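**Q** Sequence plus predicted model, see below.
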Amino acid sequence: MKPRKVSAAAAAALTLALAATACGSDGGGSDDGKKITVGIKFDQPGVGLKTPDGGYQGFDVDVARYVARELGYAPSDVVFKEAKSADRETLLQRGDVDFIAASYSINDERRKKVDFAGPYFLAHQDVLVRAGDDSIKTPADLNDKKLCSVTGSTSAQNVKTKLAPRAQLQEYGGYSECLTGLENGTIDAVTTDDAILAGYAAQDQFKGKFRLGGFKLSDELYGIGVKKGDTELRNRIDAALRKMVQDSEWKKAVEANFGPAGYRSEPPPGLSTPAG
């Protein structure tokens, strides 16, 4: 968090104080009205992606920007920080980010550590396989196959414990690594939410190479994560999400980010907490 500008006379007096507090900054911005730090994915096309020119795009990015605007922040005051699946709870607990919009599925285990606004999106767990691979037609066909997901994600564990116990689970740091393995044949299937998989499959370098299984293995309700106990911020974000749906910006964001892949989203899910 950058300190506000001060006069030359005050600057000298505040030098030691600023130096002492700089290292202890919580990384947020919602309290001082200057900057707000938002955790997103950097490697999920269609959902959250950092582009080669340093920009950011994707459905979650659009949602985060809309919410930040409703919280009173200009676009230039939004700072994006990478939120890998395994790091999301830690980022919130340490105060490194103000909120996280990063394909963050709400579940009971995560609710013990963080609070959620939303849900704002309903996805379904699915698998991505090579277009010419006809050996995986049902979830049971994943038995004895090399199944990839990212560290900290529940998707692969869901398959292994409930549907294909003999699946050979491979966990990588990011989905892009899973896609590379799928393309070169060292991985047989990648599993995560269908929206994420559709975003990857729609990339120019992957067009025609992969296909979705269409299994709908689970319902994944995406929420915006906030620090545990921050009820005020959670409710303000809920209010922003409600407005985004009501004024059709939610629908526009879905169509802009997932439409090119032919993906059809579910209607927006109801928000679970009161606004205000």
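**A** That came in fine, so what should we check first?
**Q** For the rest of this, base every contact and every neighbour count on C-alpha atoms.
**A** Noted.
**Q** so who does the closest residue to Asp43 other than its chain neighbours touch?
**A** Taking CA to CA, 6 or more residues apart in numbering as the measure, Asp43 lies nearest to Leu49, with 5.0 Å between them; neighbours along the chain are not counted. Taking CA atoms under 8 Å, 6 or more residues apart in numbering as the criterion, Leu49 is in contact with 41-43, 56-58.
**Q** Out of those residues, the closest to Arg234 would be?
**A** Within these, proximity to Arg234 (CA to CA) peaks at Lys41, which comes in at 20.1 Å.
**Q** That closest one: neighbour count?
**A** A count of nearby residues for Lys41, using other CA atoms under 10 Å, gives 27.
**Q** distance of it from Ser103?
**A** Distance of Lys41 to Ser103, computed by CA to CA, to the nearest Å: 8 Å.
**Q** Show me whatever sits in contact with both of those two.
**A** Val47.
**Q** before we move on, the earlier item: just confirm the residue nearest to Asp43 is within a helix.
**A** No - looking at Leu49 with DSSP: H, G, I helix; E, B strand; the rest coil, it is strand, so not inside a helix.
**Q** Can you lay out the contacts of Leu49 as TSV showing distance to Asp193 and secondary structure?
**A** Converted to TSV, the contacts of Leu49 look like this (distance: CA to CA, whole Å; DSSP: H, G, I helix; E, B strand; the rest coil):
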residue	distance to Asp193	secondary structure
Lys41	14	coil
Phe42	16	coil
Asp43	14	strand
Tyr56	20	strand
Gln57	18	strand
Gly58	15	coil
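**Q** Reformat those residues as CSV; add distance to Leu182.
**A** Listed next are the contacts of Leu49 as CSV, based on distance: CA to CA, whole Å:
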residue, distance to Leu182
Lys41, 21
Phe42, 20
Asp43, 16
Tyr56, 25
Gln57, 24
Gly58, 23
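**Q** ok, and here's another one to check against it:
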Amino acid sequence: MLTFPRPRRRLLRLAAGASAVLAVLTGLGGCAAGGSLLDKPSLVIGVKPDQPGLGMKADGKYTGFDVDVATYVAAKLGKPVRFVDAPSARRETMLTQGQADLIFATYSITPQRKTKVSFAGPYYVAHQDTLVRSGESGVDNVRDLRGRKLCEVTGSNSWRRVKEERKIPVELVRSKSYKTCVDDLLAGRLDAVSTDDLILAGFSTGQTKIVNAPFSDERYGVGIRNGDPDGCEAVNKALTEMYQDGTARKLLQRWFAKSGLALNYTVPQFEGCG
């Protein structure tokens, strides 16, 4: 049996005590980080503040399809909700740093994003299309964008579908939001804006038009922190009920019936809540 001098034994006891305290603190921290949104008294939900028809902020109030869907889900979960701005470039950060519990912000589910956060839903499947000035006659589909100036929004994948996936040689013009893209389009600083048709529908006016040549499926997911399968399943249950009770149809018609888009009223195929 090994023995140590008294000072050495005291140091060993102190080290063991410190390790025990550290283990307890680490365990508590892990519980806090891994807690479910179902345990929260209220929810913070990130939405877009500048996308007509989807998420708009005016006088401190948020309106739009995404906002209405988020409100419905929160009500089904029995949670009061506070909305916050969720710019495209900050959606993952807001979830991973605990600044938002859920994100409803035209958040397309992609393999790259799934390495950082989880997704419930999708709550709708949109399709990427192209917006041009109303007098433009040379763009009938995405391939006609060859050699033209296309908007690139920071944090969005839409431009990648054109330049990287379809190898169309466009000149990218960076922007912080799709509202800025449309402003630049109208000012002649770029030739086209290509992203989800629901986003484009909100910006379509007498000065712009949608080409109506969709070329991808964009699955709008509900962003959620990793490690909360119970929260994810609860959100999916609420979304299913939203379609079954007719609320989804009412909301889609309310916000997009005048757009001319072919709207889908059936429950999308959900992602798994692993």
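**A** Sure, I can see it. The shown structure was predicted, so the numbers you read here are calculated from the model rather than taken from an experiment.
**Q** For the contacts of Leu49 of the first structure, pick the one with the most neighbours.
**A** Going by other CA under 10 Å, Lys41 tops those with 27 neighbours.
**Q** For it, which residues are in contact?
**A** Contacts for Lys41 of the first structure were tallied using CA under 8 Å, 6+ apart; they are 47-49, 82-84, 102-103.
**Q** Among those residues, which one lies nearest to Arg264 of the first structure?
**A** Taking CA to CA as the measure, Arg264 of the first structure lies nearest Val47 of the contacts of Lys41 of the first structure, at 14.2 Å.
**Q** Determine which residue in the second structure is aligned with the closest one, please.
**A** Applying TM-score structural alignment, one finds that Val47 of the first structure aligns to Leu54 in the second structure.
**Q** Next, count neighbours for Arg264 of the first structure.
**A** By the measure other CA under 10 Å, the count of residues near Arg264 of the first structure is 12.
**Q** that's a helix at it, yeah?
**A** No - assignment of Arg264 of the first structure by three-state DSSP gives coil, placing it outside any helix.
**Q** quick one: what's aligned to it in the second structure?
**A** The criterion is TM-score structural alignment: under it, Arg264 of the first structure has Ala262 as its aligned partner in the second structure.
**Q** how about the helices in the first structure?
**A** Remark: helices assigned in the first structure by DSSP state H are 8-22, 59-70, 88-94, 108-111, 155-158, 175-184, 194-201, 231-246, 249-258.
**Q** which one of these is the most hemmed in?
**A** For the helices of the first structure, the largest average neighbour count (mean count of other CA atoms under 10 Å) is found in helix 194-201, namely a mean of 25.
**Q** Give me the contact list for that one.
**A** Residues beyond helix 194-201 of the first structure that count as contacts (CA under 8 Å, 6+ apart) turn out to be 44-47, 123-128, 191, 206-212, 216, 257-258, 261, 263, 265.
**Q** and what of stretch 205-215 of the second structure?
**A** The contact list for stretch 205-215 of the second structure, computed with CA under 8 Å, 6+ apart, reads 127-135, 139-142, 186, 197, 200-201, 204.
**Q** What of stretch 152-162 of the second structure?
**A** Here stretch 152-162 of the second structure makes contact (CA under 8 Å, 6+ apart) with 88-90, 128, 142, 150-151, 168, 172-178, 181, 194-196.
**Q** Of those, which belong to strands?
**A** With strands taken from DSSP state E, the overlap with the contacts of stretch 152-162 of the second structure comprises 128, 150-151, 172-175, 194-196.
**Q** Geometric centre of the first structure: which residue is closest?
**A** When the first structure is reduced to its mean C-alpha position, the closest residue under CA atoms, centre = their mean turns out to be Ala102, at 1.3 Å.
**Q** surely it meets Gly39?
**A** Yes - counting by CA atoms under 8 Å, a contact exists between Ala102 of the first structure and Gly39, whose distance comes to 6.7 Å.
**Q** Need the overlap of contacts for these two.
**A** Shared contacts of Ala102 of the first structure and Gly39 (CA under 8 Å, 6+ apart): Ala83.
**Q** aligned partner of Phe121 of the first structure in the second structure?
**A** Taking TM-score structural alignment for the superposition, Phe121 of the first structure sits opposite Tyr124 in the second structure.
**Q** thinking again about what came up before, list only those of the contacts of stretch 152-162 of the second structure flagged as buried.
**A** Listed as buried from those are 88, 128, 142, 150-151, 168, 172, 176-178, 181, 194-196; burial here means 16 or more other CA atoms under 10 Å.
**Q** which one of these is nearest Gly29 of the second structure?
**A** The shortest approach to Gly29 of the second structure among those belongs to Ser88, at 28.9 Å (CA to CA).
**Q** Find the nearest non-adjacent residue to the closest one, please.
**A** For Ser88 of the second structure, the nearest residue in space outside its immediate sequence neighbours is Gly155; the separation is 4.8 Å by CA to CA, 6+ apart.
**Q** follow-up on the earlier one: and the helices of the first structure as TSV, adding distance to Asp32 of the first structure?
**A** Formatted as TSV, the helices of the first structure follow (distance: least, CA to CA, whole Å):
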stretch	distance to Asp32 of the first structure
helix 8-22	14
helix 59-70	14
helix 88-94	18
helix 108-111	27
helix 155-158	38
helix 175-184	35
helix 194-201	34
helix 231-246	14
helix 249-258	27
